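Undergrad: Provide a 3D model corresponding to the input given below.
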Amino acid sequence: MAAVEIKDLDVVFGNNQAQTLSLIDQGLSRQEILEKTGDVVGVQGASLSVNEGEICVLMGLSGSGKSSLLRAVNGLNAISRGSLEVQDGDNSVDLAHCNAPTLRHLRSKRISMVFQKFALMPWLSVVDNVAFGLEMQNVGKKERRRRALEKLEMVGLAEWQDKFPHELSGGMQQRVGLARAFTMDSDILLMDEPFSALDPLIRAQLQDELIELQERMKKTILFVSHDLDEALKIGSHIAIMESARIIQHGKPEDIVLNPSNAYVEDFVAHTNPLNVLRGRSLMTPVSEGERSGGSLTLNANENSEVLLEQGCPVGAKRGAESLTLTHWDESESLDKVGKDMLMVTTPEVSMRNAIELRYRSGQPVLLAEDDKLVGMLSDRDFYHALLGKHFTQSTDSEADAA
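TA: Predicted coordinates:
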């Protein structure tokens, strides 16, 4: 079920909205509209569905409209045209037409926000900062302190409860902001570049912690970022914005493998695809492999093959020499993998781990689902993973020849 449903949304900042919307319909650019009306188009024609429990990352360069869209979800930016529906229990509330009491209800019960600049109150202790939203809801002191301490424990700051914000590092202050948002127990979290002001090591640590917390709490998160590596790491889906428009929305793998235009491709060109791609995306399906009776060729040059019974891998050999068929999943250590093992894993294996399996075993990697072989990853597929969208037909031919 969609927690947030956005359809044909426009957000315009200025005093000539009717004229500006008409110019948008005529196809004028943001700059042309600014020159004619003095209005700024923050979001134009945005349509986006965010399902319950997913992390959707809004990303793009500065001025692309990502924060403008995020702030429309809790009414901080007024909607000029279109609809933005937020699920509230069994009901759906359209922020384009909701009244002030309904908006207050959504902000206090349904939607919380984590800001880039922490937004902590310096005169309040850490625990009182975390409990502040509950105080605004008239929750009793004992109960709000209990809930605040519970969330501080969750983010590893229970021992700092009586300190003040200036006594904490930047990363610790951001954790307080996260704890405050989680304390409200809102189903939807809006996060506006919350880690961008932090140094790289702390930033990576908080990204990991957010992923871990999300696995436990299953919130719906809209996360603004200008960093594609961050978006690919934490996002269930990514919406890339340019000039106030959403130009591509999809799963991280889809964004990397199939950029919709040159703008997205430029983003993808500077990221590491191994952090995103899974074996299923790049494997050679069994149906395309070279078959001989009940076996599938692994490497024609080495005369190696895997033996199949009713589609299941049951043995392997290289010439007259047997290879050890070994099953592996990503919860296991890679240290068990040795030379001349033929590794079998799932199609969801990360390409980073698959390359490690290939390196340690010296053999292609088999991918099986419900015990049946569905594909394999050979050197050709690994080249594709490394080169991503730039894997050309000529490169393909050269890899096959090698």
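Undergrad: going by C-alpha atoms from here, please, whenever you check contacts or count neighbours.
TA: OK.
Undergrad: remind me, longest helix of the protein?
TA: In the chain, with assignment by DSSP state H, the single longest helix is helix 200-217.
Undergrad: all the helices of the stretch 151-300 of the chain, residue numbers only.
TA: For the stretch 151-300 of the chain, applying DSSP state H, counting those that start in this stretch gives helices covering 170-183, 200-217, 228-234, 252-257, 262-269, 279-282.
Undergrad: stretch 272-283 spans what distance, first to last residue?
TA: 18 Å (C-alpha to C-alpha, to the nearest Å).
Undergrad: from the rest of the structure, what touches that stretch?
TA: With contacts defined as C-alpha atoms under 8 Å, 6 or more residues apart in numbering, stretch 272-283 is touched by 229, 232-233, 252-253, 256, 346-352, 354, 367, 375-378, 381, 384-386, 388.
Undergrad: now swap in stretch 126-140 and tell me
TA: Contacting residues not belonging to stretch 126-140 are listed as 108, 120-121, 141, 144-145, 147-149, 152, 160-165, 176-177, 179-181, 183-184 [C-alpha under 8 Å, 6+ apart].
Undergrad: please give the structure of this sequence too, so both can be compared:
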Amino acid sequence: MITLSKVRVEHLTKVFGRRTQQALDLVKEGKSKQDILKETGATVGVHDVSFNVENGEVFVIMGLSGSGKSTLIRLINRLIEPTSGEVYIDDQEVSKMSKEDLREVRRSKMNMVFQNFGLFPQRTIQQNTEYGLEIRGVDKEERRKKAEEALDNSGLLSVKDQYPNQLSGGMQQRVGLARALANDPEVLLMDEAFSALDPLIRRDMQDDLLDLQERVQKTIIFITHDLDEALRIGDRIALMRDGKIMQIGTGEEILTHPANDFVREFTEDIDRSRVLTAENIMEPALISNVETDGPNVALQRMRKEEVSMLLAVDRKRHLKGSLTAEKALDARKNEKPLREVVEENVRKIQKDTLVTDIFDMIYNSPAPLAVVDEEDRVVGVVVRGSVIGAMADTGEVEENKSEATNENETTEDEGVDVDA
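TA: This is a model prediction of the structure:
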């Protein structure tokens, strides 16, 4: 079977203990992890987990302590042997490889970054970074170049001759990441890599990882118990509980369409403004093509939609500004084309702009914000009420949209009679 996925996991299961089959039977009966342990003495670490990770994707596996996330990542590189199921890297079945083949895959295709930095205190930063290449038998000059390149990518080249105890915790973790990248792995496994760092350093490391990923484009499987961290760095997230995956999706999908009550409760306290985007809260844009429409056409559209302003666009739906009823009336009275009365007071934002970033933009804006796609075409509009609603409570967004429409767009607020 040929697949574009870099990593493929199929029905992966791990039971710790002797009474494996009995434990699996109890899982199928819907017994809890705690009940199974009590009845059989066996612990279900991971049960029937399946997912794909695409090339260049940051795939985050998250859950509370005991959910099975760390067991799962160790099953992927076979630090733990699975009870059943398969793991594939580029369609090579890792779960059935010989020890020699597995060792080669770990050296050339996969590398792992742990929570504890694991640096050798007697070695310099350069020597620590070269370590993986050294045990692979890479020539001294080549491993020096590869290590320096990895350190440069991680912003550590200037400290290459220092020792680990001379660096902060965040910088030591950067060295651990650089050491993993020096081997040029195709798949990077990161197990709670930032959990031991204080919040400010942790956020810096998340930024560093995102910046680094833009440059090196590795396939990353990242383990965390922190939902904010998962939402910040993950292209997709797998949320685990008691060894099972509850839901896989983007941060937006998990927050806006939770698969069950557990996911809903797990995510209820998250700051949605840091995940929701303009595309989530935008309304359809009411527009006028000022290259083809005349004043009467624009005024008729305003009357029909019961608004006093339209977004002005060209034939390709590229934003030109705003067109108010007052300006359209002036154009009709003085026989001007609409393009001469357009006001350039509308800002545009991309569909993926975060709500938290929109707030400051729209706070003092005289007009709504135009949302544009990858080809710079207007696809929607964001009004102040939608942003406030999203910042306060996602469930109130729709209600706030209607209030914001009255505040920002109605003819009564503008004080213009479009029938004049």
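Undergrad: rewinding a little: give me the buried subset of the contacts of stretch 126-140 of structure 1.
TA: When the contacts of stretch 126-140 of structure 1 are checked for burial by 16 or more other C-alpha atoms under 10 Å, the buried set is 108, 120, 144-145, 147-149, 152, 160-161, 164-165, 176-177, 179-181, 183-184.
Undergrad: in the stretch 51-200 of structure 2, which spans are strands?
TA: Counting by DSSP state E, counting those that start in this stretch, the stretch 51-200 of structure 2 has strands at residues 58-62, 84-89, 92-93, 110-113, 187-191.
Undergrad: mean shift between the shortest one and structure 1?
TA: Mean deviation of strand 92-93 of structure 2 relative to structure 1 after superposition (mean C-alpha distance after the TM-score superposition for structure 1): 1.9 Å.
Undergrad: please apply the same query to the fourth one.
TA: With mean C-alpha distance after the TM-score superposition for structure 1, strand 110-113 of structure 2 departs from structure 1 by a mean of 0.3 Å once superposed.
Undergrad: what's in contact with that strand?
TA: The contact list for strand 110-113 of structure 2 (C-alpha under 8 Å, 6+ apart) reads 77, 176-177, 180-181, 183, 185-191, 193.
Undergrad: just put the residues you listed in TSV and tack on distance to Glu414 of structure 2.
TA: As requested, those are arranged in TSV below (distance: C-alpha to C-alpha, whole Å):
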residue	distance to Glu414 of structure 2
Asn77	64
Gly176	60
Leu177	57
Ala180	60
Leu181	59
Asn183	64
Pro185	60
Glu186	58
Val187	57
Leu188	56
Leu189	57
Met190	55
Asp191	56
Ala193	55
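Undergrad: most neighbours among these, which one?
TA: Most neighbours among the contacts of strand 110-113 of structure 2, by other C-alpha atoms under 10 Å: Leu181, with 28 neighbours.
Undergrad: quick one: contacts for the nearest residue to that residue once chain neighbours are set aside?
TA: In this structure, Leu181 of structure 2 finds its nearest non-sequential neighbour in Ala150, 6.1 Å apart by C-alpha to C-alpha, 6 or more residues apart in numbering. Going by C-alpha under 8 Å, 6+ apart, Ala150 of structure 2 touches Ala178, Arg179, Leu181, Ala182.
Undergrad: what about Ala150 of structure 2, distance to Lys348 of structure 2?
TA: Distance of Ala150 of structure 2 to Lys348 of structure 2, computed by C-alpha to C-alpha: 38 Å.
Undergrad: equivalent analysis for Thr13 of structure 2, please.
TA: 49 Å.
Undergrad: more neighbours: the two, which one.
TA: Per other C-alpha under 10 Å, whichever of Thr13 of structure 2 and Lys348 has more neighbours is Thr13, with 23 against 19.
Undergrad: is it correct that the more buried one falls within a strand?
TA: Yes: per DSSP: H, G, I helix; E, B strand; the rest coil, Thr13 of structure 2 lies within a strand segment.
Undergrad: counterpart of it over in structure 1?
TA: Under the alignment (TM-score structural alignment), Thr13 of structure 2 maps onto Asp10 of structure 1.
Undergrad: grab the nearest non-local neighbour of its match.
TA: Asp10 of structure 1 sits nearest to Gln44 (C-alpha to C-alpha, 6+ apart), 4.5 Å away.
Undergrad: what does the one you found correspond to in structure 2?
TA: In structure 2, the residue equivalent to Gln44 of structure 1 is His47, according to TM-score structural alignment.
Undergrad: ok, Pro285 of structure 1 to Leu373 of structure 1 distance?
TA: Computed as C-alpha to C-alpha, the Pro285 of structure 1 to Leu373 of structure 1 distance reads 9 Å.
Undergrad: neighbour count winner among those two?
TA: Leu373 (21 against 14).
Undergrad: list the contacts for Tyr363 of structure 2?
TA: Residues near Tyr363 of structure 2 by C-alpha under 8 Å, 6+ apart: Arg384.
Undergrad: turn the contacts of Ala150 of structure 2 into CSV, columns for distance to Met97 of structure 2.
TA: Formatted as CSV, the contacts of Ala150 of structure 2 follow (distance: C-alpha to C-alpha, whole Å):
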residue, distance to Met97 of structure 2
Ala178, 28
Arg179, 25
Leu181, 24
Ala182, 25
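Undergrad: coming back round to it: how close does the strand or helix carrying the match of Gln44 of structure 1 sit to structure 1?
TA: Using DSSP states H and E, His47 of structure 2 sits in strand 43-54. By mean C-alpha distance after the TM-score superposition for structure 1, the fitted strand 43-54 of structure 2 averages 1.0 Å away from its aligned residues in structure 1.
Undergrad: which helices and strands does that strand pack with?
TA: Applying 3 or more C-alpha pairs under 8 Å, 6 or more residues apart in numbering; DSSP states H and E, one finds that strand 43-54 of structure 2 makes contact with strand 5-16, helix 33-40, helix 69-76, strand 244-249.
Undergrad: figure out which of these is closest to Phe51 of structure 2.
TA: Closest of these to Phe51 of structure 2 is strand 5-16, at 5.3 Å (criterion: C-alpha to C-alpha).
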